[in-house]
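Peer 1: The sequence and its predicted three-dimensional model are supplied below.
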Amino acid sequence: MGISKAFVASFLLSLFLVQLVQAIQPNQPDNISTNKDPSTKIDCGGACAERCKLSKRPNLCHRACGTCCGRCNCVPPGTSGNYESCACYANLTTRGNKKKRP
């Protein structure tokens, strides 16, 4: 009986500690596309892969997205639009002064 009580107590304590650690760590999505801290670089490859996954022209999308991500250090969430979350990205233009919006 003594061993089973000790086992149950240690099991409950470990569950409590796991929940405590998860509560302390900030919740972040698997693919971070915007970056509020300019000193930290985001994974442009992963963010652009997520953004361009449904594109009809994926190579063009990846190239434009990679350029924008490299300059702005952010990629708007989703597969299109949402430019308000990354103003730098929304204001980039091509050589012909057209919006660069992959």
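Peer 2: That came through, no problem.

Peer 1: alpha carbons only for contacts and neighbour counts from here, please
Peer 2: Will do.

Peer 1: starting at the chain centroid, how far to stretch 89-98?
Peer 2: Computed by Cα atoms, centre = their mean, to the nearest Å, the separation of stretch 89-98 from the middle of its chain amounts to 23 Å.

Peer 1: What's the end-to-end length of that stretch?
Peer 2: 13 Å (Cα to Cα, to the nearest Å).

Peer 1: Comparison target below:
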Amino acid sequence: MVEIVECAPRCEDRCSKTHHRKPCLFYCKYCCAKCLCVPPGTYGNKEVCPCYNDWKTKEGGPKCP
């Protein structure tokens, strides 16, 4: 579990290798604020954060990067 102030730096790490940096950061910070968790690494590992992992779009895809 992370504090809200930790969301930005953790999302910077999470989104550091994507070509879609701006939307990645937006949704990562949005999800972190709700779930108070950001999975480690730049991809995958979502099982570490169940809320982050289980939050889906209307279409059923992942909401959080």
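Peer 2: Perfect, thanks for sending it. Here the structure is a predicted model, which is why all the values come from computation and not from measurement.

Peer 1: tm score of chain vs chain?
Peer 2: The TM-score (TM-score structural alignment, normalised by the length of the second structure) is 0.87; 64 aligned residues with a Cα RMSD of 1.4 Å.

Peer 1: Now check the second structure for the residue matching Glu84 of the first structure.
Peer 2: Aligned counterpart of Glu84 of the first structure in the second structure: Glu47 (TM-score structural alignment).

Peer 1: hey, where'd the strands end up in the second structure?
Peer 2: Counting by DSSP state E, the second structure forms no strands at all.

Peer 1: so the match of Glu84 of the first structure makes contact with Asn53?
Peer 2: Yes - using Cα atoms under 8 Å, Glu47 of the second structure is in contact with Asn53, at 6.3 Å.

Peer 1: Mind checking which of these two has more residues around it?
Peer 2: Between Glu47 of the second structure and Asn53, counting by other Cα atoms under 10 Å, Asn53 is the more crowded of the two (20 against 11).

Peer 1: what sits against the nearest residue to Pro102 of the first structure once chain neighbours are set aside?
Peer 2: In this structure, Pro102 of the first structure finds its nearest non-sequential neighbour in Cys61, 5.1 Å apart by Cα to Cα, 6 or more residues apart in numbering. Residues in contact with Cys61 of the first structure (Cα atoms under 8 Å, 6 or more residues apart in numbering) are 52, 55, 102.
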